[in-house]
Each structure stands twice: as C-alpha cells, then as structure tokens.
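Student: Sequence and predicted structure are below.
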Amino acid sequence: MADVADKLRRLRIDSAAMRRPAAAPEPVPATRRRVPGAAVAAAMMVLAAAGAGFAAGRAGERSQVAAAPPVVVAPTPTAPVASVVAAGHVVARRQATIAAPVTGRIDHVEVEEGQRIAAGTVIARIDDAAAAAQVDDAAASLRAAHAEIDRLAARRREAAATQLRFDTLDARGFARGADVARAAADVAAIDAELVRARALVDVGAAGLAGARVTLSRMVIRAPFSGVVTRLSAQPGEIISPVSGGGGFTRTGICTIVDMDSLEVEVDVSEAQIAAIRPGQGAAISLDAYPDRPYAGRVLAVVPIADRARATFRVRVGFDRIDARLMPEMAARIAFQDGART
C-alpha cells in the first residue's frame, strides 16, 4: 500500500511550474541568417550560365541544320495491289475428241494416253476391206467408160468414111438419097453416144475419187499437235459418227489437248466485274504448286452473265507456259489494280 501511495504522489502536477512564464527562444546569430541568401544567389548564377550555354548550343545546331543541303528521297515503287481475287480452273482453249467420219470396226489404235503427238499422226485404223473394194469397183467402171469411148470413136471413124463415100457418089449422081441420109444419121447417132460415154467417164472419175476419200477416212489422223489425255476405244469395237447401237458403239476414239493453248477460266461476281478489263495484270496461283506463282493477263471478259450464279466468265492467259501446267488444275487469280504495260 505504501508503494501505491508513493506512486500517486509522483503523479501530482506542479501548479507553481504552470504559473511561471515561458523562456524566450535563443536568438539566431546574424551570420547564420545571411548564409542561405548567398547560396541561393550563387545557385542562380550557375543556372543562368548553364542556360546561356544551352541556348548557344541550340542556336549552333539550328545554324548547322539550316546550312545543311536538303535531302531528296526518291519514291519507292510498290508492288501492284490485288483488287479482286477469284477461283477457277486451267482449261485448254484448243482440244478435240477425235471420232471417225464413217461407221466401221476399229482394227488398230496407234496412240496411248499421255502420248504427245504431232499433227497428221495416225491415231487409229478402221477395217477398210469394203472401202477398198469400192475403190476397185469405181476404177473398173471408169476403165469401162473409157473403153466405150474408144469403141464409139472407132465406129464413128467407120461411119464417117461411109458418109464420105456416099457423099462422093451422090455428087456424081450414082447414089440414092436414102443411102446418103442414112450415112449422115449414123454419124450423128455415134456422136450422141460419144457425148453420153464422155459423161459416163466423168461420173466414173467422180465415183473413183469418192471411193478413195472413203478409203482414206478409214485412217484417223490427228488434226493438230497435242497430248492424248483420254483413250475411249479399243481394237475390235465399232465406231460411228452418230450415237447408236446402245452401249456397244463408240462415238470417239480419243481426246487431244493442245498444251500451248492452256489458260485459266474464273467466275467473277457481278459486283466486281467492273474492276476487270482485257490486258489487266493477274497473279496466278495453282493449288498444285502454291510456291510457284505465274504471271498472266486478262484475255477477255465473256460478255454474258450467269443468271443463276450472278457471275461473269473471265479468261486469263499465262505469260509463260511450262510442262507443269495441266488441264483442270485448280487455280486462284489475283487481279491487279493497274493494267499491264
């Protein structure tokens, strides 16, 4: 308890100390008050000198920039930008399915698929026994017509001699008028037969020429140079220029494609066709060779729209054709903004 009372006495507030006036603050010496003003002035002088140096440096730079000659930058050519992109396929402008102009049985087929052939190459031969017999018959008829002319010419010479004799006798008064008239009639009749015989010779010559043409048609030849892409008939089959005989008669022997006539056909929508014109440049990309682009140009815009698809067909030619190009390849065309020069 004594300890608690002692602690309470220590906590007592001294009222006398509260009534004493507070001590005045210690005065600051005059030298200590002047030091900050001098430091500030020195700092301002340093900053002014630095500012003057910076301004002088900037002025020098501006004078150097003003004195430097102007630099002319040449415009960099940019690649043409694709305006329209369309998809299509490689097609051959010149291709044909070769058929026989006559009906007959195929004896030989001289070509194979993938074979490159020249114009005039024999593709197939048709059984020509009947055609050869017709040629022989026409030739014999022509020879008979010539023989008839020879016979009539001999008769006319004889009739002319008889007529001359009767005319001589008639001039002397020793011939009857009937005999003279008969001799003249014989000569005229033979002349008419000669006219007919000469016409028969012409008919025989024409028949022989026709038979030879028919015989020549038994040999089927290539109309132009190209590659055989499809073989449709084999030896022993019947070929005909018209469809007939159900599924046992062929109408074509093979298909030939001129690889030098390859181009790309694409469909361009009606909304974009105004941006396409002949001669316009195009970049051709094939799905088979995506890393090998081809340069090309617009050959033509076919002037008729597809009503169902609302598109126009556009033909695009290759600037250069190589052996990689084949018909029916898928292709994408990027038409350029500017026309090719």
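Tutor: Nice, I can see it. Note that the structure is a prediction, hence the values are computed from the model and not measured. Numbering: from 1, shown residues only.

Student: from here on, contacts and neighbour counts on C-alpha atoms
Tutor: OK.

Student: Would you mark the buried spots in the lengthiest strand in the chain?
Tutor: With secondary structure taken from DSSP state E, the chain has its longest strand at strand 294-306. Judged by neighbour count using 16 or more other C-alpha atoms under 10 Å, the buried positions of strand 294-306 are 294, 295, 296, 297, 298, 299, 300, 301.

Student: Now do that strand: distance to the chain's middle.
Tutor: In terms of C-alpha atoms, centre = their mean, to the nearest Å, the centre of strand 294-306 is found 9 Å from the chain centre.

Student: So the residue nearest to the spatial centre of the chain, which state does it fall into?
Tutor: Closest residue to the average C-alpha location of the chain: residue 263 at 0.9 Å, with C-alpha atoms, centre = their mean. Put simply, residue 263 is strand when judged by DSSP: H, G, I helix; E, B strand; the rest coil.

Student: quick one: it and residue 284 touch, right?
Tutor: No - contact criterion C-alpha atoms under 8 Å: residue 263 and residue 284 do not qualify, at 10.3 Å.

Student: now for the longest strand of the chain, which elements pack on it?
Tutor: strand 280-286, strand 311-318 (3 or more C-alpha pairs under 8 Å, 6 or more residues apart in numbering; DSSP states H and E).

Student: I would like the residues contacting it, please.
Tutor: 270, 276-285, 311-320, 340 (C-alpha atoms under 8 Å, 6 or more residues apart in numbering).

Student: hmm, back to that, got a list of what the residue nearest to the centre of the chain touches?
Tutor: 90, 91, 92, 93, 315, 316, 317, 318.

Student: Which of those residues sits closest to residue 235?
Tutor: Using C-alpha to C-alpha, residue 92 comes nearest to residue 235 of the contacts of residue 263, at 28.1 Å.

Student: For the residue nearest to that closest one when sequence neighbours are not counted, list the residues it contacts.
Tutor: Counting by C-alpha to C-alpha, 6 or more residues apart in numbering, the nearest residue to residue 92 once its immediate chain neighbours are dropped is residue 262, at 4.4 Å. By C-alpha under 8 Å, 6+ apart, residue 262 lies in contact with 90, 91, 92, 93, 317, 318, 321, 325, 326, 327.

Student: Which one of the helices and strands packed on strand 294-306 lies nearest to residue 141?
Tutor: strand 311-318 (55.7 Å).

Student: where along the stretch 201-341 of the chain do the strands fall?
Tutor: Applying DSSP state E, counting those that start in this stretch to the stretch 201-341 of the chain gives strands spanning 219-221, 226-231, 238-239, 249-250, 254-257, 262-269, 280-286, 294-306, 311-318, 330-339.

Student: Below is structure B, check it against A:
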Amino acid sequence: MTAPLLADPSRHDDMAARLRSLAIPRPAPPPGPAGPVPGDRRAHRRVALLAGVLLLPPGLWALAGRGPALLPEPAAPEPRAVPVPLSPPAEAASIVASGVVVALRRAVLRPEVTGRIVAIAVKAGDRVAAGQRIARLDATLAEADAALARSRAAAAETTVRIAEIELRDARQPLARLQALARRQFASDADVTAASLKVERLEAALVAARQALDAARIEAGRAEAALARYGLDAPFDGVIAARLAAPGDMVTPGGEDGGAGRGVAVLVDPEALAVDVDVAETGIGRIALGAGAGVTLDAFPDRPLAMRVATVLPEASHEKGTVTVRLAFPPGVPGPAGTPGLPAGMLPGMAAKARFTAIATAMAPAVATAAATPIHRKE
C-alpha cells in the first residue's frame, strides 16, 4: 500500500516552503520599549501555515486521503407551527336581522262609491265585528232609485196575479164548452173562440212573469247600489285609526292623501307576525321552519320563539335584503304562559331576530341532496 503523500519528510519540507512562499507579508510591529518578543515570530509562522493549509486545492485534499469538513452541513429547517383556523363560534354562524311587527289582516276601509259621509259609528280603539256598520254616506238619490225599483217590482207582481186570475176564469168556460160540444150542445166555433182566449191569456201571463223577473232584478241592483253607500267591517278587529269625519267627501281611490284616503283602518290584533330584512348573503342559509329568537324593542326582557313562515319572493335592490316573515308556531304559549300572542304586542313595533336553528333546518335538505344518485348519460 502506498504511504500517504504528507508522510514523506522531503515532500513535507517542500510543501512547507511553498506555503511560506504563499504567505502574505505583513509589516513587523514596532518594537516596544523592551524590544520584540521572541514568541511572536513563531506565532506568525503558525498562522501562515494554517492559512496555506486552508488554501489547498480540493484535489490535494483528495490525494491526501483527508477532507475535513470546513463548512458545517446545513441544518435541517426546524418545523414551524402552522396556525389552524378554528371553527367559528355558534354566534358567528347565526344571522341577526331587524324588522317590525306586522298585522296579517289589515284593511283601509274605503267606500265603493263617491259620496259625502253622513255618519261614522266608530272611533279609534273600538272593537268591531264582521259586518258591523262603520260609516254611512249620503244616499238620497240611491234610496230614491231603490224605492222606484221596488215599486216597479210590486207592480209587476200585481200584473202577474191579474193574468193568472184571467187565465183561470177563461179555462173554466172552455172546459164547459168542450163538454157540451162532445154531446153536440155547443158549436165548434164557440169552442175555438174560447180556446184562443185561453191561449192569449197564457201568453200574457208568461210576459207578465218575465216583466216581474226584470223588475226584481232592477230592484236588486238598486238595493245593491244603495248598500254601497254604507261601509261595513270585513272581519273582526280593532279600529286603528279614523281617517275621515262626517261631511267629508270620499271616493273609492287609493292612499293618495286626498279624497281616496279612506274612512278608517281596521286591524286584527290576533293575527300578527314579524317581518325582518335579511341580507342577500345570508338568505341562502335560511329555510322554512327555521327557528328564530325575536326580541321587541318595547319588551327587551321578553324573548319570543318564532319560526320562518315564508320568504317573500322579491328582494330589495336598494337595501340588498330579502324580507323573511316569522310567525308563532301553532300551540306555543306567549311569554306570560297563556295561549295566543304576547300582551302588548302591536303592529309597527320594532323587532330584532336571531336565527338560531339554521344548520338544523338545512340539514335534511343537504342530506337528501347527498343521497340522491346522479344518473349520467353514457
């Protein structure tokens, strides 16, 4: 086996000479008061030797059979903790919306005809029943027309009764003449004349009855026109506001602030709901039947449990919201423990709703969609 290159003394001296030739000359330090220190020259030599060894080419190190690792191997990167996003709390998954209490049955009572109000029988806050008279308009001409139609109908009835009597009186002589003619005691001319009279009276009776029908129809129309001058309650409820007074002219117009403003506002206090505006970004998470906790601004300490009854099929482009209607589940008692609506809940009150059963309501639909197989056309 060949000895290592650096083990030969002659070669070692030759290499040392080369290393000394490669050393960078440095100026000698100025002598101190006591003169140069003998050991500094040897230290400089060792430093130069070490520098030359470090500057050896890689091939010489391989030839020497050694390769000291002058540079440390790069250390493996330490693992860093990657933040894992936590699931949002339950509050973040809920949807909060604001709205108002609305009456499911609310009507602005307006007359069907134009007229002047003669009397109003109710005031704000009165409870009325269905069919109860609310107001009455001046119907002088309508009453006259109705009276005239009733008289015509009565006259037509009299005409019919007269025609029936005449026909009955004409049928008796005809029957006697026909019996006499069979025994040859009456001529055929007498029988024919009596028969024509009966036929004429029968036709007159038919015309009288038709006239009676027409008169009765006219009387009915006149009575209906007269009834339109009276304003009745369409359902049980409470008068929320009175919009007119006796002497005002009203017309069957709309809510234009003028003559068509109506006579009164009727609401049903037992049929209430809550309409809230939900942002379009969250409307897809709300399903029919989803639960919602509702709090009225008037009663913040009395939360109400309601359900999504319907989602109105129209969005507000200006607000970017969709109206969701909340209703009380059937049979759920109010906060006071009595069935029905909470005491003091009125239409128009401000309300806030928090939908708390979104995931529960959406889960059946998602599960059904996941379980439905997809048929692809080959």
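Tutor: Alright, I've got the coordinates. Here the structure is a predicted model, which is why all the values come from computation and not from measurement.

Student: Quick check: TM-score for this pair?
Tutor: A TM-score of 0.66 describes the superposed chains when it is computed by TM-score structural alignment, normalised by the length of structure 1; 260 aligned residues with a C-alpha RMSD of 3.0 Å.

Student: thinking again about what came up before, the aligned partner of the residue nearest to residue 92 of structure 1 in structure 2 and residue 100 of structure 2: what is the separation?
Tutor: Alignment note: residue 262 of structure 1 maps to residue 272 in structure 2; criterion TM-score structural alignment. Distance, residue 272 of structure 2 to residue 100 of structure 2, using C-alpha to C-alpha, to the nearest Å: 10 Å.

Student: Please enumerate the shared neighbours of the two.
Tutor: Joint contacts of residue 272 of structure 2 and residue 100 (C-alpha under 8 Å, 6+ apart) are residue 347.

Student: how far out from the middle of the chain is the helix ranked longest in structure 1?
Tutor: Taking DSSP state H as the criterion, structure 1 has its longest helix at helix 129-172. Computed by C-alpha atoms, centre = their mean, the chain-centroid distance of helix 129-172 of structure 1 equals 64 Å.

Student: mean offset of it relative to structure 2 (after superposition)
Tutor: Once fitted to structure 2, helix 129-172 of structure 1 is off its aligned match by 3.1 Å on average (mean C-alpha distance after the TM-score superposition for structure 1).

Student: Show me where the stretch 1-150 of structure 2 has its helices.
Tutor: When secondary structure is read from DSSP state H, counting those that start in this stretch, the stretch 1-150 of structure 2 shows helices at 9-22, 38-54, 58-63, 90-93, 140-182.

Student: Can you say which of those is nearest to residue 238 of structure 2?
Tutor: From these, taking C-alpha to C-alpha, the stretch that ends up closest is helix 140-182, at 29.9 Å.

Student: Are there helices or strands packed against that closest one, and which ones?
Tutor: Partner elements for helix 140-182 of structure 2 (3+ C-alpha pairs under 8 Å, 6+ apart): helix 188-227.

Student: quick one: the helix it packs on to structure 1 mean distance?
Tutor: Counting by mean C-alpha distance after the TM-score superposition for structure 1, helix 188-227 of structure 2 comes out at 2.3 Å.

Student: centre of the chain versus that helix, how much separation?
Tutor: Using C-alpha atoms, centre = their mean, the offset of helix 188-227 of structure 2 from its chain centre is 61 Å.

Student: Show me which residues of that helix are buried.
Tutor: 191, 194-195, 198, 201-202, 204-205, 208-209, 211-212, 215-216, 218-220, 222-223, 225-227.

Student: With stretch 351-365 of structure 2 instead?
Tutor: Neighbour count says stretch 351-365 of structure 2 has 351, 352, 353, 354, 355, 356, 357, 358, 359, 361, 362 buried, by 16+ other C-alpha under 10 Å.

Student: residue contacts, the aligned residue in structure 1 for the fourth one?
Tutor: Put plainly, it is residue 354 of structure 2. The alignment partner of residue 354 of structure 2 in structure 1, by TM-score structural alignment, is residue 334. Contacts for residue 334 of structure 1 (C-alpha under 8 Å, 6+ apart) come out as 82, 83, 84, 85, 86, 282, 283, 284.

Student: Just give me the closest of those residues to residue 52 of structure 1.
Tutor: residue 82 (58.0 Å).

Student: Would you confirm that that closest one contacts residue 338?
Tutor: No - checked against C-alpha under 8 Å, the pair residue 82 of structure 1 and residue 338 is beyond contact range at 9.2 Å.

Student: Residue 256 of structure 1 versus the aligned residue in structure 1 for residue 327 of structure 2, what's the distance?
Tutor: Taking TM-score structural alignment, residue 327 of structure 2 has residue 317 as its aligned residue in structure 1. In this view, residue 317 of structure 1 and residue 256 of structure 1 are 20 Å apart by C-alpha to C-alpha.

Student: equivalent range in structure 1 for stretch 232-252 of structure 2?
Tutor: With TM-score structural alignment as the criterion, stretch 232-252 of structure 2 aligns to 221-241.

Student: got the buried residues for the matching stretch?
Tutor: Result for stretch 221-241 of structure 1 [16+ other C-alpha under 10 Å]: buried residues 221-222, 224-231, 233-234, 238-241.

Student: now do stretch 160-175 of structure 2
Tutor: 160, 163, 164, 166, 167, 170, 171, 174.

Student: how close does the match of residue 262 of structure 1 sit to residue 243 of structure 2?
Tutor: For residue 272 of structure 2, the distance to residue 243 of structure 2 - C-alpha to C-alpha - is 22 Å.

Student: How about residue 195 of structure 2?
Tutor: From residue 195 of structure 2 over to residue 243 of structure 2 (counting by C-alpha to C-alpha), the distance is 69 Å.

Student: try residue 280 of structure 2
Tutor: 37 Å.

Student: residues in contact with stretch 282-302 of structure 2?
Tutor: 95, 303-311, 322, 326, 335, 349-362.

Student: can you give me how far it is from the chain middle?
Tutor: 12 Å.

Student: now do stretch 234-252 of structure 2
Tutor: Relative to its parent chain, stretch 234-252 of structure 2 has a centroid offset of 31 Å by C-alpha atoms, centre = their mean.

Student: Show residues contacting that stretch.
Tutor: By C-alpha under 8 Å, 6+ apart, stretch 234-252 of structure 2 touches 110-120, 122-131, 259-269.

Student: what do you get if the cut-off is 7 Å, keeping everything else the same?
Tutor: By C-alpha atoms under 7 Å, 6 or more residues apart in numbering, the surrounding residues in contact with stretch 234-252 of structure 2 are 110-120, 123-131, 259-260, 262-269.

Student: of those residues, buried ones?
Tutor: 110-118, 120, 128, 259-260, 262-269.
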